[in-house]
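3D, please:
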Amino acid sequence: MKYEDRVDALVAPKGALEMLSQDEIARMSSQSGSLHELFRRCALAILNCGSDSDDPSEVMEQFHDFEIHMVQQERGVKLQLVNAPASAFVDGRMISSVREMLFSVLRDIIFTYHEYNLDRGLNNASSDKITNVVFELLRNANVFRRIQAPDMVVCWGGHSIARHEYDYTKHVGHELGLRHLNICTGCGPGAMKGPMKGAAIAHAKQRVTNGVYLGLTEPGIIAAESPNPIVNQLVIMPDIEKRLEAFVRTGHGIVVFPGGAGTAEEILYLLGILLHPRNADVPFPLVFTGPKESAAYFEQIHSFIGDVLGPEAQNKYRIIIDDGAEVARVMAQGMEEVRQYRKAHHDAFYYNWKLFIPEEFQHPFEPTHENIRGLNLHFGQEVHLLAADLRRAFSSIVAGNVKAQGIASIKQHGPFEIHGDPKLMQKLDALLEAFVVQQRMKLPGSVYEPCYRVITD
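Below is the predicted model:
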């Protein structure tokens, strides 16, 4: 059956793509294989950029008849698309940014799963091994540049934000771009798109012709947060833990905009690492910022961090409200501190080797009902370990909100149950309730049904 919003096409890669072995082609082409289905889902997310839905099952259902096949030719590989979203094409030709990202999916899926056999996981790998895997995945994607000084600002924030918050992220991105800084985000809409858009305009003003707009995602999230078209380097990491490590290894500083559970997960991840004694002297500029209307949001976040992780955690960041220029100045100053530190310690500018990441933050956490009930959400332990399990709790909520596997688990077994110290659970429940009221859990206009229950007694 044909639809007006579907296109059939044979697409060649833009730029160079290494020749594939017969084994790689067979594995990717198997219609019944899990690897082919993973590739199909990620490819559909790329082609469906601009979608207003953050429900991956809805996207998959709408384009259930979409298929993608590899065609091996003497000059390389082409992709045959059947019933692809028409929004990826203009007058029958695929949009260039979409084509680049489509072949980034092919590159990352094959390299990740073939070279590292990650379908078997790295559960027994050491911390150093995982860090080297993240490095090699990024190197394979040509992310690393020979730079004279740190210049990469990671921007975190929600895909579901109000218009005035989105406009502010563009303003901050513009100020960063005017200072010749590059942008890395989770590559989706909202606070992930705004900074890139602002920086792109600023780079044009400054005649920066090699601006970097790096997007880091992972298979579980890409369908709900399709990459925005400004991304000019896309990398699909195997899981959320390696995605988060890629952020802090490639970024030289981080700006956090308003968001929901995913943004809280990112904050707890970074604070947990920075609170580890081995990272006490590692400079890592971190700013929380938003328009004046978002001041209360950051007061809630700041209060939660103080109540749960203590004042030392609060000292790891600055809160700047409604002043994009000041955010950019703080970041630029922080870049200089990072440069001096890495020169003194003979560390690379393109990859943060000196930052110590404990294994608790590296090994994938599977958000099952049993695993979530087993989280150690109690006071009286090392603060970075509490941050690690809090990060897992928020990661589970993200899975239940937007990841296909998490949504299916909720439908089958009911909401996740989060247990822990009663005082801590009350603080957590209040923060999550604020996210719900502020519509930070789903796209505006959609009705949110919590995928979790916080047990406060």
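
from here on, contacts and neighbour counts on C-alpha atoms
Will do.

Show me what the particular helix or strand that has residue 262 in it is in contact with.
If you go by DSSP states H and E, residue 262 is part of helix 261-274. For helix 261-274, contacts defined as CA atoms under 8 Å, 6 or more residues apart in numbering pick out 156-158, 244, 248, 256, 279-280, 282, 313, 316, 356-358, 361, 383-388, 390-392, 394-395, 397-398, 432, 435, 440-441.

In helices, which of these appear?
Among the contacts of helix 261-274, the residues falling in helices (DSSP state H) are 244, 248, 313, 383-388, 390-392, 394-395, 397-398, 432, 435.

how about the strands of the stretch 51-200 of the chain, start to end?
67-73, 76-85, 89-90, 93-94, 152-156, 182-185 (DSSP state E, counting those that start in this stretch).

Just send the ones you listed back as JSON lines, with distance to residue 373 and mean neighbour count too.
Below are these laid out as JSON lines (distance: least, CA to CA, whole Å; neighbours: other CA atoms under 10 Å):
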{"stretch": "strand 67-73", "distance to residue 373": "39", "mean neighbour count": "16"}
{"stretch": "strand 76-85", "distance to residue 373": "40", "mean neighbour count": "18"}
{"stretch": "strand 89-90", "distance to residue 373": "46", "mean neighbour count": "14"}
{"stretch": "strand 93-94", "distance to residue 373": "46", "mean neighbour count": "16"}
{"stretch": "strand 152-156", "distance to residue 373": "28", "mean neighbour count": "27"}
{"stretch": "strand 182-185", "distance to residue 373": "31", "mean neighbour count": "27"}
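
Quickly note the distance from the residue nearest in space to the middle of the chain to residue 65.
Centroid check for the chain by CA atoms, centre = their mean gives residue 186 as the closest residue, at 3.4 Å. Per CA to CA, to the nearest Å, residue 186 is found 28 Å from residue 65.

now residue 369
32 Å.

Which one's more surrounded, these two?
residue 369 (19 against 13; other CA atoms under 10 Å).

contacts for stretch 162-182?
Outside stretch 162-182, the residues touching it (CA under 8 Å, 6+ apart) are 151-153, 183, 190-191, 194-203, 205-206, 208, 211-213, 257-258, 290-291, 294, 322, 324-325, 327-328, 332, 444.

Now the second one, please; I'll put the structures next to each other:
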Amino acid sequence: MTRPNVINASVSPKGSLETLSQREVQQLSKVGSGGLHQLFRQCALAILNTGARVDNAKTILEAYADFEVQIHQQDRGVRLELINAPADAFVDGEMIASTREMLFSALRDIVYTESELGGPRVDLDSSAGITDYVFHLLRNARTLRPGLEPKMVVCWGGHSISVEEYKYTKKVGHELGLRNLDICTGCGPGVMKGPMKGATIAHAKQRIVEGRYLGITEPGIIAAEAPNPIVNELVIMPDIEKRLEAFVRVGHGIIIFPGGAGTAEEFLYLLGILMHPDNRDVPFPVVLTGPRSAEAYLQQLNAFVGETLGAEAQQHYRIIVDDPTEVARCMASGLKEVEHFRRERNDAFHFNWLLQIEESFQRPFDPTHANMEALQLTLDMPPHELAANLRRAFSGIVAGNVKDKGIRLIEEHGPYRIHGDPRIMQPLDALLQAFVDQHRMKLPGGAAYEPCYRVVS
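Reported below is the predicted structural model:
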């Protein structure tokens, strides 16, 4: 990666953290010298690097090895001193407004996460406690808006997609925006940007001035996939599992576009939850869609679900090919069912408390070589438990592809080994190979993709 120009600058909060208690200021000042400093530095660099065509956290960190961020205490709050920061984050010496907002959102979330972990209300030993923790993180970020009717549509898909696929996501986003629906994505490029971009135009046409473009990420992902500048609400969850739970708790429906290992991870997570017996009657509209050129991809993903999780799993989503209007109509109709269901049961619109999520979907998975090789992948397992382990397998592949820690593990120990029933391994290997052939694992233009895994029957 060729490093562009850098700049030194001082910046104060706007959008969050303008008013702080003395205790909060003390907590923030500790970030500059404690163990949280490196985490915030990594997230800050990613945000300042928005727009760069790089999806390798290790490459970005090495290119800006001399970047530094210092946190200074002031009477009214905090000030950030940035040293050797990417110059593209500034215009005539002033930081771009969206960048500044996201920078302080990151500081807010990282500090609050750390301060909450030691608090009496946090119980990470139970499923209900983990859900409560996710709720508190989202509430602190001002993401939960009581009273708003269900209209938050989560869009999942790859960061490395074709131009045609990207244009299609914008068309879908435009149709959603025309129907006064808001967009939530993983906040990065590709599918995470396209629907937001389409919705902004539609919201402008409908004179909607408070359209929401919510981005939910986690430290390992944001370092490789910087937030796109359309995001006007950024939330950084502490790990991938809490990020995924946040998506399904605040989202009222989900659209899945073409993508790679990360999209498969999200899809399997969702299916595993929806297949849980306690969630059988909970309405949750899910649409799998893409342009005509992606039809083979959609059918292959659908076939993989059928071969591994069974026909029941396929009943939880609808496939719509090359029809943005129908996607939006289907989603809008599904959201009406969600609203009716929650009104009947007095469930909150802003947080899906009724959805049952087992601990196997909530516990952080550390993708070490030993843990990847130990995954149980057999057809003898209950389908929702198999979905949980398949999700972990794809999570490890994502780590090996783009996360700094995962990349270093692969460099040191070689590819992960994934074992399992041949009836699962064969369709898994075929799906992963298709991702490679279609350039869905990494952004095109760099070195040829070297798989970070080996599928072993």
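
And the TM-score between them?
After superposition, the two chains reach a TM-score (TM-score structural alignment, normalised by the length of the first structure) of 0.96; 449 aligned residues with a CA RMSD of 1.3 Å.

ok so, going back, buried only: go through the ones in helices among the contacts of helix 261-274 of the first structure for me.
The neighbour-count test (16 or more other CA atoms under 10 Å) marks 244, 248, 313, 383-388, 390-392, 394-395, 397-398, 432, 435 as buried among these.

For the stretch 51-200 of the second structure, which segments are assigned as helices?
If DSSP state H, counting those that start in this stretch is used as the criterion, the helices of the stretch 51-200 of the second structure fall at 57-63, 97-117, 127-140, 163-178, 194-205.

among the ones you listed, which is nearest residue 416 of the second structure?
Of all those, helix 57-63 sits nearest to residue 416 of the second structure, with 18.4 Å by CA to CA.

Would you agree residue 348 of the second structure is in contact with residue 342?
Yes. The criterion here is CA atoms under 8 Å, and residue 348 of the second structure meets it with residue 342 at 6.8 Å.

separation between the counterpart of residue 14 of the second structure in the first structure and residue 82 of the first structure?
Aligned by TM-score structural alignment, residue 14 of the second structure pairs with residue 14 of the first structure. According to CA to CA, residue 14 of the first structure stands 19 Å off from residue 82 of the first structure.

How about residue 155 of the first structure?
Taking CA to CA, one finds residue 155 of the first structure at 35 Å from residue 82 of the first structure.

Could you do residue 386 of the first structure as well?
48 Å.

same check, this time on residue 195 of the first structure
Taken as CA to CA, the span from residue 195 of the first structure to residue 82 of the first structure is 34 Å.

cool, residue 342 of the first structure as well?
49 Å.

Contact partners for the closest residue to residue 237 of the second structure other than its chain neighbours?
Leaving aside its chain neighbours, residue 237 of the second structure sits nearest to residue 218 (4.9 Å; criterion: CA to CA, 6 or more residues apart in numbering). By CA under 8 Å, 6+ apart, the residues touching residue 218 of the second structure are 236, 237, 238, 239, 240, 243.

Give me the ChimeraX select line for these, limited to the buried ones.
This is the ChimeraX syntax for the buried subset of the contacts of residue 218 of the second structure, where burial follows 16+ other CA under 10 Å:
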select :236,237,238,239,240,243
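
from the contacts of residue 218 of the second structure, which two are the most distant?
It's 236 and 240 that sit farthest apart of the contacts of residue 218 of the second structure, by CA to CA, at 9.9 Å.

where do the contact lists of these two overlap?
With CA under 8 Å, 6+ apart, residue 236 of the second structure and residue 240 have common neighbours 217, 218.

isn't the residue nearest to the centre of the first structure right up against residue 192?
Yes. Counting by CA under 8 Å, residue 192 is a contact partner of residue 186 of the first structure at 5.8 Å.

Quick check: neighbours shared by these two?
With CA under 8 Å, 6+ apart as the test, residue 186 of the first structure and residue 192 both reach 155, 156.

Would you mind measuring from the closest residue to residue 123 of the second structure other than its chain neighbours to residue 242 of the second structure?
Closest residue to residue 123 of the second structure in three dimensions, ignoring its sequence neighbours and counting by CA to CA, 6+ apart: residue 129, at 4.6 Å. Going from residue 129 of the second structure to residue 242 of the second structure by CA to CA gives 12 Å.

What of residue 171 of the second structure?
Residue 171 of the second structure is 30 Å from residue 242 of the second structure, by CA to CA.

same question, residue 393 of the second structure
17 Å.

just to revisit the earlier point, next up, the contacts around the residue lying closest to the match of residue 14 of the second structure once chain neighbours are set aside.
Using CA to CA, 6+ apart and skipping the chain neighbours, the partner closest in space to residue 14 of the first structure is residue 100 (6.0 Å). Contact analysis of residue 100 of the first structure by CA under 8 Å, 6+ apart lists 13, 14, 232.

out of the residues you listed, which is most surrounded?
residue 13 (18 neighbours).

That one - nearest residue in space that isn't next to it in sequence?
Nearest to residue 13 of the first structure is residue 103, by CA to CA, 6+ apart, at 6.2 Å.

What count of nearby residues applies to that neighbour?
Neighbours around residue 103 of the first structure, by other CA under 10 Å: 24.

residues in contact with the residue located most distally from the centre of the second structure?
Distance from the C-alpha centroid of the second structure peaks at residue 75, with 35.4 Å (CA atoms, centre = their mean). By CA under 8 Å, 6+ apart, the contact set of residue 75 of the second structure is empty.

any idea how far residue 135 of the second structure is from it?
Residue 75 of the second structure is 31 Å from residue 135 of the second structure, by CA to CA.

Residue 204 of the second structure too?
For residue 204 of the second structure, the distance to residue 135 of the second structure - CA to CA - is 31 Å.

quick one, which of those two is more surrounded?
Legend: neighbour count by other CA under 10 Å for residue 204 of the second structure and residue 135, higher for residue 135 (22 against 14).

how near is the more buried one to residue 254 of the second structure?
19 Å.

again with residue 48 of the second structure
From residue 48 of the second structure to residue 254 of the second structure the distance is 29 Å (CA to CA).

for residue 431 of the second structure, same thing?
Taking CA to CA, one finds residue 431 of the second structure at 22 Å from residue 254 of the second structure.

Those two: who's more crowded?
Shown here are residue 431 of the second structure and residue 254; by other CA under 10 Å, residue 254 has more neighbours (25 against 20).

List the contacts of the more buried one.
Contacts of residue 254 of the second structure (CA under 8 Å, 6+ apart): 153, 154, 155, 156, 284, 285, 286, 287.

element containing it, please.
Counting by DSSP H and E, residue 254 of the second structure is found in strand 253-256.

mean distance, that strand to its aligned residues in the first structure?
With mean CA distance after the TM-score superposition for the first structure, strand 253-256 of the second structure departs from the first structure by a mean of 0.2 Å once superposed.
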